[in-house]
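Novice: Just the structure for this:
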Amino acid sequence: MRTYDSRHRLKHIALAGLVIWGIVLVRLFQVQIISHSSYESQALAQHNRRVPLTGIRGTIYDRNGEILAQDIRTSSVCAYPPQVRDKKATARKLSSILGISYEKLLAKLKQDAGYVSIASKISPEAEAGLRDAKLSGIDLIDDARRIYPLGRAGCHVVGLVNTDGKGTEGIEAELNSSLEGTPGWFILSHDAQGKDVVTAKSLRKQPRTGVNVVLTIDSRYQTIAAASLRRAIAENRAIGGTILMVNPSTGEILAMVSEPSFDPAERRTWKKGALRNRAVTDQYEPGSTFKLITLAAILEEQIADSSSIFYAENGVMDFGKFRIRDTSKHGWLTLTQAFAYSSNIVAAKLGIELGAEMFYKYCRAFNFGATTGIELPGEASGRLRSPSAWSERSLPTMAMGQEISVTCLQLAMAYAAIGNDGVLMRPIIINRIEDSNGRILKEWTPRRARRVLSSSTCRTIRALLATVVAEGTGRNAEVDWCRIGGKTGTAQKFNPKTRSYSLFVGSFVGLVPAENTRIVCLVVLDEPAEEHLGALVAAPAFKEVIETVSKCSRPPLAPDFAKIPFAVENDALLPVPDVRLLGEREAAKHLRSSGFRAHVRGIGTRVFCQYPPPGVLAKAGAKVQLEMAESVRSQEVDETIPDLRGLSLREALRSLSTAAVVPRIKGSGIVVAQHPPAGSRIRPGQVCVLRCAPPGNLYRYSAR
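Specialist: Below is the predicted model of the structure:
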């Protein structure tokens, strides 16, 4: 019995032993086979540490190869708290070198961790100080820091990166995935004493450099525009502004600056709204600069021509439920004069003449109400409602630049289409993307959006824009080395404090030169405090920019851009100037300066008639026939305007010449109407508008 019990116990012990060994074997199998990789990685983690290696971000260049943004090698600071002998003394020393608070540094050094980050992208001076200090447990790791040579001048176009090296504004954000390099790493091992050791066999993944980007921007133009804009804002006490420069034939953006701006290197100085690129994100009512679209539609549809006459209602016109006013009182004006004097009343009449659908069609053709597709973040589309949403006053007020919102880029591209003979281009700000060896990976080429106007219409418009600068509201933009064409604009802006339209936006858009245009430049000043007219605040800034740009060496648009002559190519068409009532020598001199030759007929001291008539487009170098007559006006001569109705145009002109009255002519043939009427007293510089018609059409013309 006793033997049986012993055997039974032995069996149980053996069975228990087998179970235990089975459990051990299963566990060994789990550890060695199933979970081998997991335990291996845990063991490596205790003996190894992965240290990140920052990839070099691609460089951004301007069109001439000048650096706009670049990564430079720098260092970041890390600590191994177990190896720091005197934490308080080390924190104190780090604080004096890095400018970080002692308490913050001490808290990091007291962390129960093998590794902590102290500071990133430190200055060269701080790096040198740390190397000299030789603090135990403190190490320097290779890093990269982004620099922006243009500073504020290029901030909105180039953009910036955040502390993690990610692009957040401008081109840096738009092409972040292409610019940023791929980060790398290496494995840092610990020896028996716990010290870090890097061996030849240490695992390492090298970082990869990002691609390089070449922009269409010219850093010289960018710097010039930025300086002029800041000066104009300071002089006029404006809250902000924008300057844009475009190559009209390609759509390339040559300069784009906005204020307020920011310094990418001084984040603590940034003001609210400074990161906003106003050239593409802000929408505003353009005012009189938008009259270009109304004028373009009228000329393209042949509703009127440059010599057509319109009555400007002496400065005020009642449209029924609302009134429109001009800044100056005018009576009869040709279309050329109305555009030069920026008549709101004539613009409103032209809009009504066009009709809502036709006006809307041209606004859409010029791409208003839609984004341009430029490669910059945050572009706005502007505001252009469909005609079904318009009120009774919408068409006349939109024709003069109200009730519509545009971006600076949209308006500049519209004027660029005029300089490009009616072809609207898509704006380009990126020229190409290259790898680190200079191999082109992607290239942006000029892209046509559509043809919006005929070449002949654009020639007429450029002539009218030149008249604005030479004789109208744009005189402050005139330069002596080049014939400028442009348009001023002054728009009202709602003031939330007074709940009225008591604030203003002043602007000027110019074509340089008016013919064979190479640059379109737009200047906009937001809320100037004293003078608010675009002619007084924006036109002078435009002139300053163009004058300075003309002195640049190696201009990208033409080898002799700084020496653009006043005269244009022989096959170009120019508007014939008005030389009536001038003396023979003075008239001939004026014609020569405008690119024409004088052919004198008759005997007399003053020109009483000319052919081709004023304002007509003729080839440069063409002869202008001048009919001369004597001026016999004296004390005995009647001081009132004669009755000219029924006379031939030549007879009427001779009578006006004798009375020293300047004629303005509409049509040809027999005089059917005149303003002022016969018997009106002649004032110095008196103008008389003559409406003429062929003999067979007298009733149709007199009925108008």
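Novice: drop to CA atoms for contacts and neighbour counts, all remaining ones
Specialist: Will do.
Novice: in the stretch 401-550 of the chain, which spans are helices?
Specialist: For the stretch 401-550 of the chain, applying DSSP state H, counting those that start in this stretch gives helices covering 408-419, 455-471, 534-537, 539-549.
Novice: Please apply the same query to the stretch 51-200 of the chain.
Specialist: Using DSSP H, counting those that start in this stretch, helices in the stretch 51-200 of the chain cover 87-98, 102-109, 124-133, 155-158, 170-174, 176-179.
Novice: One more sequence to fold, the one below, so I can look at both together:
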Amino acid sequence: MKNPSPKKIHNYNKIRRNRVYFGIVLLMVVVGLFFIFLGRFSYIVASGKLNNINLKERTNLKYQQDRRLTAVRGTIYDANHNVIAEDSNVYNLYAVIDSKYVSNKNKPLYVKDKAHTAAVLSQYIPLSKAKIYGVLNNQDPNAFQVEFGNAGKNLSLEVKKEIEAKHLPGVYFTKSPSRLYPNGNFASHIVGLAQLDNSKKASNGTLVGVMGIESYFNKVLTGKNGVRRFKTDSYGYELPDSPVTTKKPKNGQNITLTLDSRLQSYMESTISDVYQQYAPVKMTATLMNAKTGKILAATQRPTFNPATKAGLDGSWQDALVQEAYEPGSVFKLLSLSAAIDSGHYTPNAYYQSGAVNVSGNVVRDWNYNGWGSIPFSQAFPRSSNVGFVKIEQQMGAKTWLDYLNRFGINKKTGITLPGEASGSLAFKRPLDQAITSFGQGVNVTVMQMMQAFSAVANNGKMVKPQIVSEISDPTTGKTTKTKTQVTGKPISKNTAISVRNAMKDVINQSYGTGQVYAIPGYDIGVKTGTAQIAQNGAYLAGDSNYIFSVVGMAPIDDPQYILYITMQQPQKMTKPAEQILASAFNPIMKRALEYNTDQKAPDVASITMPTLTGQALTEAETKLNQTGLTYGVVGSGDKVVQQLPLAKENVLAGQRTVLLTNGAMTMPDVKGWSKNDVLKLAEITGVKVKFKGDGYVVSQSIPANHILNTDSKLEILLSSQKTE
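Specialist: The predicted model follows:
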């Protein structure tokens, strides 16, 4: 065998040597990397950090869960501690229609029998069987689930339970927090509204006030959420022995209003009746305690039902504080007060009524030709514009402006309601100064007027209107009461007495404009008003294009109550404006006086309405039968969720109570009901009602037991012949 050549041997040794060198280098790299990793690992173990990240904290975060503990929003009460607004939960209905959605045992978890499901659901939500069936037959092949619009939203717990009891495959619910307004249409703009805040910044499921007290005191009512912190395993389940830390939520504070539910409910019903019958564009009514400034009842039209949201779209503004208007002749209360108090009133002097020239402009009385030469003492009860122009001229603009400031005109009252307007005052020209004496050229709010009126009612002391009685913290037990606040003394006691005597003349004298406001058995004083409406720089013409108003005080010698009602442009002015206003003013003032033990009216058979809300329907019916009250039931459920009249309200024997139950909202048989009874039905359901005729119901456009919703329109035929 031939020996390898030296060259080949050399190459072989070279290759072998290179391999040895490479092995040594590789070993050194591996050993180096090992020590690097060992050092790095030792550092991580010792420091517990990686790239400045605390691994222990990161691990804790991965297996740590925080569960929010939601604070309860504070409750709003009336003056008698009846609930006006409180927290609740509502449920939204949806249905799964994807046939692939089944259980591990292939049990259908989707809607399999659509016709049966539609038939059952139509008994609980205000949608027909056909419409529900159409929703369930969604044509989108990729649709997993379907919803039912507004009809399937905001369902009560009772309705949810009833649907679940039917065991319908594929029918499910989601829960969301809600605000419960058990009284329906009840000082809606004052109480306001709280809704879910769906903004990105908001916590999931947070209620926020968007109107009224709910908005003004939103932070007070909201409280602070708590948290429960615990450990979970890699599957997300809570570890049984892991430490748990809990930060309890701080519930919102409760607010008690000055509103009296008995008076408020009666005012709502009375104003609704007038609003339905005469169709004014706007209407307000405010009843205040003259001594304290507490608002006992207040409402406006148009309004809305916070429970059903009916009417909300066109009724966001609070007319009592956010809208400024020319008040008209009720403003003569202030100009007469200023003239008497400043010593510029000469009641026995005579002037020529009918017309007066002011800087080349003619100002006329509402009675075009006037009443001839009459004493200034008749200017107020006759509501003579000419007389008050002359009174303002005798005072002088400087004095008159001083008293306007004293009465708080053109200034906010500071009432605890959002968006209060300050009004405006045109006072540069002699004509401007003259016409403010009878309420033109000046824009005010209802609450400004109530504050100014209080000086006349309260012997010169002017008190701030008050809507909140107290705020209480359920956590600490601390209660903060709102005290009566005297905002000034613009006139003397003697001046106030003189003005109230003039208010008596408006009713008692044969030439007074307010004789229709007399209430037998009570001493009342009033001032009427008819204000022109400015539009595009000119005043509107026409018999109904006015803001008609009346303010009254009673008992007039020592007023306990001030009632102020305004009515703008009644579209069905079938009676004189004063008769229309009297149909609201007289019963409301009389009802208030009946609660005053010093001014008790003759005995009337009355019953205190029992508390029925939250009770079983059978129990409520038994109570009503025992008290001698008739009733009508709205809904297919077995539990009462709303009632009208409200609990503790005084009602006449035989008066009808309307009960709203859980379950589907169904139409009752209303034949034989009075118009007022049907208005209660409209208020508690949100249904729009159109009346024809007078008297009692003889026919209804929606049959009994038919499903109702807030879009339902009910036509009622009334007849003077009552049928049962």
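Novice: Please work out the TM-score for the two chains.
Specialist: Taking TM-score structural alignment, normalised by the length of the first structure as the basis, the two superposed chains have a TM-score of 0.69; 543 aligned residues with a Cα RMSD of 3.9 Å.
Novice: and G251 of the first structure, which of the helices of the stretch 51-200 of the first structure is closest to it?
Specialist: helix 155-158 (15.9 Å; Cα to Cα).
Novice: other SSEs contacting the closest one?
Specialist: Counting by 3 or more Cα pairs under 8 Å, 6 or more residues apart in numbering; DSSP states H and E, the packing neighbours recorded for helix 155-158 of the first structure are helix 170-174, strand 252-259.
Novice: hey, which of those is tucked in deepest?
Specialist: strand 252-259 (a mean of 27; mean count of other Cα atoms under 10 Å).
Novice: which residues of the second structure does that one align to?
Specialist: Per the alignment by TM-score structural alignment, strand 252-259 of the first structure matches residues 294-301 in the second structure.
Novice: starting at the chain centroid, how far to that stretch?
Specialist: On the basis of Cα atoms, centre = their mean, to the nearest Å, stretch 294-301 of the second structure sits 12 Å off its chain's mean C-alpha point.
Novice: Could you dump the helices of the stretch 51-200 of the first structure into a markdown table and include distance to I147 of the first structure?
Specialist: Below are these laid out as a markdown table (distance: least, Cα to Cα, whole Å):
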| stretch | distance to I147 of the first structure |
| --- | --- |
| helix 87-98 | 19 |
| helix 102-109 | 27 |
| helix 124-133 | 13 |
| helix 155-158 | 11 |
| helix 170-174 | 12 |
| helix 176-179 | 14 |
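Novice: Please identify the most buried of those.
Specialist: By mean count of other Cα under 10 Å, the helices of the stretch 51-200 of the first structure have helix 155-158 as the most buried, with a mean of 27.
Novice: Relative to the second structure, what is the average displacement of that one?
Specialist: Aligned to the second structure and superposed, helix 155-158 of the first structure gives a mean residue distance of 1.2 Å (mean Cα distance after the TM-score superposition for the first structure).
Novice: Could you tell me where that helix falls in the second structure?
Specialist: Under TM-score structural alignment, the match for helix 155-158 of the first structure is residues 188-191.
Novice: ok, residues contacting the match of strand 252-259 of the first structure?
Specialist: By Cα atoms under 8 Å, 6 or more residues apart in numbering, the list of residues contacting stretch 294-301 of the second structure from outside reads 186-189, 258-261, 263-264, 267-268, 272, 275, 281-289, 319-320, 465-467, 469.
Novice: same deal with stretch 353-372 of the second structure?
Specialist: Q352, S373, I374, S384, N385, V386, G387, V389, P430, L431, A434.
Novice: of those, closest to T346 of the second structure?
Specialist: G387 (11.2 Å).
Novice: So which bit of the first structure is the helix or strand that contains the closest one matched to?
Specialist: Per DSSP states H and E, G387 of the second structure falls inside helix 385-395. Matched against the first structure by TM-score structural alignment, helix 385-395 of the second structure falls on residues 344-354.
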